[in-house]
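Visitor: any chance you could fold what I've pasted below:
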Amino acid sequence: MSPLYPYLLLLVFLNVNGFLWVPSVCQESIRLNMIHRHHPKFEKKTGVKAPESPMERLQQLIRLDEKRIEMVFRMREHRRKVAEAVVNMTTTEKQQKRQVLSLPSSVQLQLYSGSYSYTNSYVTTFRVGTPPQRLLLITDTGSALTWANCIHNCSDCSRKHRRRRIFDADKSTSIRSIPCSSEMCQVGLQEFNAYYDYCPKRKSPCWYDMSYSGGTTVIGFFANETVTVKRRNKGHTRIHQVLIGCTDPTGNTDFSEADGIIGLGYSPYSFAYRAAMQLGGKFSYSLMDVLSSRNVSNYIVFGEDNKKMQMQYTELVLGKVGTHYALNVRGISVGGVMLDIPPYVWDVEMGYGAILDSGTSAFALPEMAYRPIVDALKAALEGYPPVTVTGLEYCVIVDNTTTFDESRVPKLVIHFADGATFEPPVKNYVINPGEGGRCLGFMPTPWPADSLIGSFMQQGYLWEFDLINGKLGYALADCT
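Guide: Here you go, the predicted model:
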């Protein structure tokens, strides 16, 4: 055997971001069930009751969408400011930043999220530590950091923090804090507002201090920890060296419905990236109709989804629009006619573009894209009595003596730059909240802003994120 063989083998296991990972031999997938906030199990786990009527449920989701849109707009503004700061950096400063860790452009951007933005999302049971401690965390494709309400070196925590679920770091034998003197803290984790100026000892933990648009601040320290997840068939898989944030639970009232967040965004530090790279480089999810009364959970799979279906593929743009999963959109047609939407609305190179966002319900677009779409579709709702749903411009009531004629609705198609198309069923954009209601499921956003393809448009499909090859797969699916 050549003396160089061990080193060549090591290079095979280094991914493009310079992080060491060992491919799974059997490539067995793992699965997490996701529960929407209006699912009966959500009330059982959190004590938060969903609105009784379908129309009230829709109204609540749209109110939360407005907060989410505000958050994404602030994120875009923050990305712009960071990009300007990078442009103004000296050549030496840029080289030093690159040499420490070869990170994609997405992790050059500081995370700025909104506490209200997460209340529209899905939750899942997550087991952290050794032995595993069960937590209820929010799944969000727009976030990269996984964090949980956590206690550490706290002698009176049982009296001080009266929470049903909290991660006790002192009871885990596998947690390892990230030193504040490390290059990871001083460079890599700056996207999470890591600070290291106060470092009394070299091994003192690396801390973070994140501000949220709802006014909440979360403070904690970074650590590597072991996560235990169920396999698709049976048994469990342990994923080691997962970056988590141990967050002080004091004052986190805006996150009272859950115990923290699972970062599913694109970053070498996100749980999605870590789990996907251990299981073949892919993850996928499928969402049920969020206004459906069916008692069915959604799911997310890391690794290959075993369901056999005819997939379509388009380019998955990574690292261009923050930690989001962006798409190269060429345009949108309604009734076979391409709408007059300025091309720069979809320009991911400028930091805009369309993103798949599990934390938004409606399809949110800048005004210059929103207006042509609703103008092309609103004729399908004419003749029915209008009803007011705050945040949605076109809603009607179909009374008991008539039925809604879906054939009147022209087909909407999203056209991608590589020639692929996405043609959702009418129910994904003419929303049926029940009680005879019908609404165009679109919301306007301020410009400049990203276009958010929310869960209404995504429902009923399997979405496969291939992080190695930069591809998005999608196919109609029974999301059970």
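
Visitor: going forward, measure contacts and count neighbours with C-alpha atoms only.
Guide: Will do.

Visitor: what about the strands in the stretch 101-250 of the chain?
Guide: When secondary structure is read from DSSP state E, counting those that start in this stretch, the stretch 101-250 of the chain shows strands at 122-128, 133-140, 146-151, 167-168, 176-177, 194-195, 207-211, 217-230, 236-247.

Visitor: which residues are contacting the fifth one?
Guide: Contacting residues not belonging to strand 176-177 are listed as 205-206, 221-225 [CA atoms under 8 Å, 6 or more residues apart in numbering].

Visitor: of these, buried ones?
Guide: Buried residues within the contacts of strand 176-177, defined by neighbour count using 16 or more other CA atoms under 10 Å: 205-206, 221-225.

Visitor: closest to Ser270 among the residues you listed?
Guide: Each of these was checked against Ser270 using CA to CA; the closest is Asn224, at 11.7 Å.

Visitor: circling back: mind checking which of the strands of the stretch 101-250 of the chain is nearest Gly322?
Guide: Short answer: strand 133-140, nearest of those by CA to CA, at 13.8 Å.

Visitor: what residues of that closest one count as buried?
Guide: If you call a residue buried by 16+ other CA under 10 Å, then strand 133-140 has these buried ones: 133-140.

Visitor: reformat those residues as CSV; add distance to Ala354.
Guide: CSV is the format used below for these (distance: CA to CA, whole Å):
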residue, distance to Ala354
Gln133, 37
Arg134, 35
Leu135, 32
Leu136, 29
Leu137, 26
Ile138, 22
Thr139, 20
Asp140, 16
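
Visitor: you'd agree Arg238 is up against Thr228?
Guide: Yes: the pair formed by Arg238 and Thr228 meets the contact definition of CA atoms under 8 Å, at 4.5 Å.

Visitor: which residues do the two both contact?
Guide: With contacts taken as CA under 8 Å, 6+ apart, Arg238 and Thr228 have no neighbour in common.

Visitor: give me the helices and strands touching the longest helix along the chain, please.
Guide: In the chain, assigned by DSSP state H, the helix with the most residues is helix 54-87. Judged by 3 or more CA pairs under 8 Å, 6 or more residues apart in numbering; DSSP states H and E, helix 54-87 is in contact with strand 430-434.

Visitor: so how far is the strand it packs on off the chain centroid?
Guide: Per CA atoms, centre = their mean, to the nearest Å, the displacement of strand 430-434 from the mean C-alpha position of its chain is 24 Å.

Visitor: also this sequence, please, to line up against the first:
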Amino acid sequence: MMKKMEYSPAGFSILLLLLSTCFLLLNVGAATNYSSPCSSDFPLDDHPHLHRRNKRSGGFVLTLNHAHGPCSPINVTSSGATILLHDVNRVDHLTSRLTSSDSRTHLHHHRLDVSSNGVQVPLKSGASLGVGNYVTQIGLGTPTKDYTMVVDTGSSLTWLQCKPCTVSCYEQIGEVFDPKGSATYKSTKCSEPECTNLQKATLNPSACSKLNNCIYEASYGDSSFSVGYLGKDTLSIQKKTVMSEFVYGCGQDNEGLFGKSAGLIGLAKNKLSMLGQISKTYGESFSYCLPTKSSSGYLSLGDSSTSSSKYTYTPMITDSQDDSLYFVKLVGITVARKSVSITASSYSSASTIIDSGTVITRLPSVIFSALNDSVVASLSKYPRAPAYSILETCFKGSYKSLPVPPVSLIFDGKAEMKLSPQNVFYDLTSKSITCLAFAKSASVGIIGNQQQQTFSVAYDVGRSRIGFAAGGCS
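Guide: Sure thing, here's the model as predicted:
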């Protein structure tokens, strides 16, 4: 017969402590096996086409994170109103590049050691023009050090803040790059072709220092800019050397809220962009999946990153006003599998840009109205909310509580983006509302990153085509 066990108060406390310890150890084990959506390395094994390319062609894949989400190294928090304000500035800036030939004449060089007198213009600290949406990490210098950078398909020149910050540096996460601490850093002289090519890359004239060093200016609107010296150094990805003399801007006067990143990676169509510089080795193409705020995506550079059969492609169009941007031809929109009521000429008369830095997709007024009317008709039984900023059509609650109709964007060549509800609506949790994630544009259409989220988007510049594939980040 089993003897009944008795415990003293002290013995009972010890038993509780032992049980608690066992419980914690079990949970630690569970946490160890838990796969967090936030990862420093994108899971290549889940994406065979990227894994094969990474091994065979010597290319590389970087992890992308949303700057405003918990996965971001900089973890910037911004209100919906602030994000939309920056988005308006971003779109105004892109539009001005297509409508004005002299919109970029800021000439902030004079704040550095310029050989001739610069034009004196009033300067003020500016707001971020939406460039802080997605970030990744690259390595520069010898020994290599990693820096968190914004990824931007609308910019050509790559730059980052550099010591000694002769004029101004904004607050960034991590150490500011010190060219004197790199054994492989070289200044670019004014006579070198990279300096000559600067104006086409930045749409601003270059300048020359008294020591004959090339000075660049990269501006992103009325008052957000980086000015500094053009340099060359070793570019590394995940400790692997990608290019020994990568050309980039070493910023000495950096003003604007660039999301606490170290700088910006330019992926536009230009000789000086990162794509242009590495194309001889890896090919003239790249792909990415822009993740939601709570997960991670990827940026893959190299020809094989765009060769997967999963993509449906549309021709890439060149615009004479700015041939560095990525244009496509939008030919149709369907809502609930029915084409919206609009003439074909309304599509053909408008240029459409694919852009990583714009949040909300812009459509010319006629196209937007047709889309908006169709979505509103599908959700007529659900309570509306007042318009918010540039977002005209809003409902109470979250998109998850609405039977959002299927929406598809159709491009020339039958390429199609079948949008999920989270691509169609934009939740403003602080206001407990959700809004149609499209806005009016006077002329130019822009496919923003809200619509691109979780799609693999392939920029095959060598073959002049852009491809789309759903489920790219999962």
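
Visitor: got the angle between the longest helix of structure 1 and strand 430-434?
Guide: 140 degrees (axes from the mean of the first three to the mean of the last three CA atoms, to 10 degrees).

Visitor: what's the aligned residue in structure 1 for Phe177 of structure 2 in contact with, if anything?
Guide: Matched to structure 1 by TM-score structural alignment, Phe177 of structure 2 sits across from Phe167. Applying CA under 8 Å, 6+ apart to Phe167 of structure 1 gives the contacts 128, 133, 135, 148-151.

Visitor: and if you look at Cys250 of structure 2?
Guide: Residues counted as contacts of Cys250 of structure 2 (CA under 8 Å, 6+ apart) are 159-162, 227-231.

Visitor: for Thr390 of structure 1, see how far away Phe416 of structure 1 is.
Guide: 31 Å (CA to CA, to the nearest Å).

Visitor: no wait, Cys439 of structure 1
Guide: Looking at Cys439 of structure 1 against Thr390 of structure 1, where the rule is CA to CA, the gap reads 11 Å.

Visitor: how about Glu70 of structure 1?
Guide: Note on Glu70 of structure 1: its distance to Thr390 of structure 1, by CA to CA, is 16 Å.

Visitor: so which of the two has more stuff around it?
Guide: Summary of the neighbour comparison: Glu70 of structure 1 and Thr390, criterion other CA atoms under 10 Å, with Glu70 having more neighbours (18 against 13).

Visitor: which one of the buried ones among the contacts of strand 176-177 of structure 1 is nearest Thr323 of structure 1?
Guide: Closest approach between these and Thr323 of structure 1, by CA to CA: Phe222, at 18.8 Å.

Visitor: and that closest one, what's its match in structure 2?
Guide: Phe222 of structure 1 maps onto Leu230 in structure 2 when the alignment is built from TM-score structural alignment.

Visitor: quick one: contacts for that match?
Guide: For Leu230 of structure 2, the contacting residues are 187-188, 195, 213-216, 247-250, taking CA under 8 Å, 6+ apart as the criterion.

Visitor: ok, it to Leu299 of structure 2 distance?
Guide: For Leu230 of structure 2 relative to Leu299 of structure 2 (CA to CA), the value is 25 Å.

Visitor: one more: Leu24 of structure 2?
Guide: Where Leu299 of structure 2 is concerned, Leu24 of structure 2 sits at a distance of 38 Å (CA to CA).

Visitor: which of the two has more neighbours?
Guide: Using other CA under 10 Å, the more surrounded residue of Leu24 of structure 2 and Leu299 is Leu299, with 23 against 12.

Visitor: how about that one, nearest residue that isn't a chain neighbour?
Guide: Counting by CA to CA, 6 or more residues apart in numbering, Leu299 of structure 2 lies nearest to Tyr288, which is 4.3 Å off, once chain neighbours are set aside.

Visitor: helix, strand or coil: sort out that neighbour for me.
Guide: Each residue gets one of three states, and Tyr288 of structure 2 gets strand by DSSP: H, G, I helix; E, B strand; the rest coil.

Visitor: give me the aligned partner of it over in structure 1.
Guide: For Tyr288 of structure 2, the aligned position in structure 1 is occupied by Tyr285, per TM-score structural alignment.

Visitor: so how far is stretch 133-140 of structure 2 from its chain's centroid?
Guide: 10 Å.

Visitor: where does it end up in structure 1?
Guide: The alignment of stretch 133-140 of structure 2 onto structure 1 (TM-score structural alignment) spans residues 121-128.

Visitor: next one: stretch 454-470 of structure 2
Guide: On the basis of TM-score structural alignment, stretch 454-470 of structure 2 is assigned to residues 460-476 in structure 1.

Visitor: what's the span of the matching stretch, first residue to last?
Guide: Taking CA to CA, the span from the opening residue of stretch 460-476 of structure 1 to its closing residue is 6 Å.

Visitor: mind listing what the residue nearest the centre of structure 1 touches?
Guide: Ranked by distance to the mean C-alpha position of structure 1 (CA atoms, centre = their mean), the top residue is Thr141 at 1.1 Å. The contact partners of Thr141 of structure 1, by CA under 8 Å, 6+ apart, come to 263-266, 324-325, 356-359.

Visitor: how near is the closest residue to Leu318 of structure 1 other than its chain neighbours to Asp168 of structure 1?
Guide: Excluding its sequence neighbours, the residue lying closest to Leu318 of structure 1 (CA to CA, 6+ apart) is Tyr325, at 6.0 Å. Separation of Tyr325 of structure 1 from Asp168 of structure 1 (CA to CA) stands at 33 Å.

Visitor: neighbour-wise, which of those two wins?
Guide: Neighbour totals were compared for Tyr325 of structure 1 and Asp168, and Tyr325 leads with 25 against 18 (other CA under 10 Å).
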